[in-house]
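Asks: quick one, fold the following:
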Amino acid sequence: MPLDATLIPADRADIIAADLQGLQGAERLGAALKHPLIGKVALVSSFGADSVVLLHQLAQVAPATPVLFIDTQMLFPETLDYQRDVAEALGLTAVRVIRARAMHLAQEDPANTLHLRDTDACCDLRKTRPLERALSGFDSWVTGRKRFQGGLRTELPLVEEAGRRLKLNPIADWTSTDITDYIRSHGLPPHPLVAKGYPSIGCGPCTSPVAEGEDVRAGRWRGQEKEECGIHFVDGKAVRGPAASAA
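Replies: Predicted structure coming up:
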């Protein structure tokens, strides 16, 4: 049942974050999902380079939690195969594949070339709007963003307000070494493109390999002043942590 907005404390993000302090891994995720201020929650996953970590933790504590996977219909074939294989291997029973509506694609990008003219509009069409529809009825959602990914993510909080919803970032404080160690220690399958130089994986046309020493997200929208696809924006503005907002 959705939370009653009249009973939600204004500082619920801070309350939940404080309750999660000292917890790690699947224990932190499990506590977040069961918190009384969370309400109805879904995990949003790209099934990208690091996604298997959070998906594995979810499989341990709440495998029936809805997992929203946005298929932009421009993803790498490797990502689509990986999504199916990982979901089956982990026993995730509520994966929902989200796509843009066919009529919207026909109207706004009939030749599949919008990304060549306006990447923001393409992301909005294929990711932001489909996700917003999919999140209808949810009070909160879980992301796999990390501070070490840089850019707007460097001061990412564990819990943040995102419009009328909460956004949970349970592995925000993990390092790249934490991610690698977790995948290896649990014998989890890596995304096949990671070994080919893709530490961050989005749509095929807008993702390129990253050279040694580059930022992990340098291959996303290379050559453009663009850091995020848009799903982490509210009212046209990037959702930042408290420290960033105060800067």
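Asks: drop to CA atoms for contacts and neighbour counts, all remaining ones
Replies: Fine.
Asks: how many neighbouring residues does residue 25 have?
Replies: Using other Cα atoms under 10 Å, residue 25 is surrounded by 16 other residues.
Asks: go ahead and confirm residue 171 touches residue 142.
Replies: No - judged on Cα atoms under 8 Å, residue 171 makes no contact with residue 142 at a distance of 10.0 Å.
Asks: here is the second sequence; please produce its structure so I can put it next to the first one:
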Amino acid sequence: MSILDLHRRVADLNERYGHLNGEELLRPLLTEELKGEIALVSSFGAESAVLLHQASRIDPGVPVIFINTGKLFGETLRYRDTLVSRLGLTDVREPRPDPEDEAREDPHGLLWRQNAGACCALRKVRPLAKSLEPFGAWITGRKRYQAATRTVLPVIEAADGKIKVNPLAGWGRDELTAYLDRHDLPRHPLEADGYLSIGCMPCTDRVAPGEDPRAGRWRGQEKTECGIHLPMSAVGGAQ
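Replies: Predicted coordinates:
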């Protein structure tokens, strides 16, 4: 699909479905418009259960991509297993960093300390890009309230030659909490200990009351995104 055709398709989808959110938005996309060409990308972190639950109610066989960076909390891996079993998800894919790249670029496993951007490129950005190659569209769990960089997040957008869907873009923390409670969904075990945005263990910290929910990610650095939501041109050279 050409860039022009991609933007036309995104504009058409926004015109017809851009006013919807959550499960109401996912249903026509998963069952009609983008059926067979869309995957859901999930960190299985805080609040991830909302989007995974909504998708599972429509199609438990939707491809779910979970990037195992090799630096995740054990609690995240166990939470993933709990949600997969609870929601009946049948196609969870677990890409990892390329072993040869990892041996060459991070032989001692400490790249996160020396160059966090390069570490994310190795362990998250490139594995995800490879996993998304068969798909023309993907679903994210980003919300506008999470960070200043996300305040104008669209519901459906074009990015790096693919359609990107953000069903929870307009949801706030109260709505997410209410949904989790209403459906009796399990919480990530680290939330109770003050972790409101959960990524890799070395680069995730607790968040103080009143802080930006993502303040604990790469604390003390200018870095605010791992890179999977940035243009590939901006992170592709970070090796």
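Asks: how much space between residue 161 of the second structure and residue 5 of the second structure?
Replies: 10 Å (Cα to Cα, to the nearest Å).
Asks: higher neighbour count, those two?
Replies: Per other Cα under 10 Å, whichever of residue 161 of the second structure and residue 5 has more neighbours is residue 161, with 13 against 10.
Asks: list the contacts for the more buried one?
Replies: Shown in contact with residue 161 of the second structure (Cα atoms under 8 Å, 6 or more residues apart in numbering): 3, 6, 136.
Asks: let's see that with 7 Å instead.
Replies: Residue 161 of the second structure makes contact with residue 3, according to Cα atoms under 7 Å, 6 or more residues apart in numbering.
Asks: map it onto the first structure.
Replies: Residue pairing (TM-score structural alignment): residue 161 of the second structure is matched to residue 164 of the first structure.
Asks: one more: residue 183 of the second structure?
Replies: By TM-score structural alignment, residue 183 of the second structure lines up with residue 186.
Asks: now residue 8 of the second structure
Replies: Counting by TM-score structural alignment, residue 8 of the second structure corresponds to residue 11 in the first structure.
Asks: can you get me a residue count around that match?
Replies: With other Cα under 10 Å as criterion, residue 11 of the first structure counts 10.
Asks: ok, it to residue 159 of the first structure distance?
Replies: To residue 159 of the first structure, residue 11 of the first structure is 11 Å away according to Cα to Cα.
Asks: overlap in contacts of these two?
Replies: With Cα under 7 Å, 6+ apart, residue 11 of the first structure and residue 159 have no common neighbours.
Asks: now do the strands in the first structure.
Replies: Counting by DSSP state E, the first structure has strands at residues 41-44, 67-70, 95-98, 140-142, 159-162, 165-168, 233-234, 237-238.
Asks: those into a markdown table, with extra columns for distance to residue 81 of the first structure and mean neighbour count?
Replies: Listed next are the strands of the first structure as a markdown table, based on distance: least, Cα to Cα, whole Å; neighbours: other Cα atoms under 10 Å:
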| stretch | distance to residue 81 of the first structure | mean neighbour count |
| --- | --- | --- |
| strand 41-44 | 18 | 23 |
| strand 67-70 | 13 | 22 |
| strand 95-98 | 13 | 16 |
| strand 140-142 | 23 | 23 |
| strand 159-162 | 31 | 22 |
| strand 165-168 | 27 | 23 |
| strand 233-234 | 28 | 14 |
| strand 237-238 | 31 | 13 |
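Asks: which one of those strands lies closest to residue 126 of the first structure?
Replies: Closest to residue 126 of the first structure of these, according to Cα to Cα: strand 67-70, at 8.1 Å.
Asks: how big's the offset between that closest one and the second structure?
Replies: Once fitted to the second structure, strand 67-70 of the first structure is off its aligned match by 0.2 Å on average (mean Cα distance after the TM-score superposition for the first structure).
Asks: residues making contact with stretch 187-206 of the second structure?
Replies: 45-46, 71-73, 75, 79, 207, 213-214, 216-218.
Asks: mind checking which of the residues you listed are buried?
Replies: Those of the contacts of stretch 187-206 of the second structure that meet the buried threshold are 45-46, 72-73, 79, 207, 213-214, 216-218, by 16 or more other Cα atoms under 10 Å.
Asks: just how off-centre is stretch 81-89 of the second structure within its chain?
Replies: Relative to its chain's centre, stretch 81-89 of the second structure lies at 17 Å (Cα atoms, centre = their mean, to the nearest Å).
Asks: right, I mislabeled it, should have said stretch 49-65 of the second structure
Replies: Centre-to-centre, stretch 49-65 of the second structure and its host chain are 13 Å apart (Cα atoms, centre = their mean).
Asks: next up, the contacts around the residue most central in space within the first structure.
Replies: Closest residue to the average C-alpha location of the first structure: residue 143 at 3.9 Å, with Cα atoms, centre = their mean. By Cα under 7 Å, 6+ apart, residue 143 of the first structure lies in contact with 43-45, 168-169.
Asks: now distance to residue 195 of the first structure too, for these, in CSV please.
Replies: Converted to CSV, the contacts of residue 143 of the first structure look like this (distance: Cα to Cα, whole Å):
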residue, distance to residue 195 of the first structure
43, 26
44, 24
45, 20
168, 29
169, 26
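Asks: can you tell me which of these lies nearest to residue 59 of the first structure?
Replies: Using Cα to Cα, those come closest to residue 59 of the first structure at residue 43, 11.4 Å.
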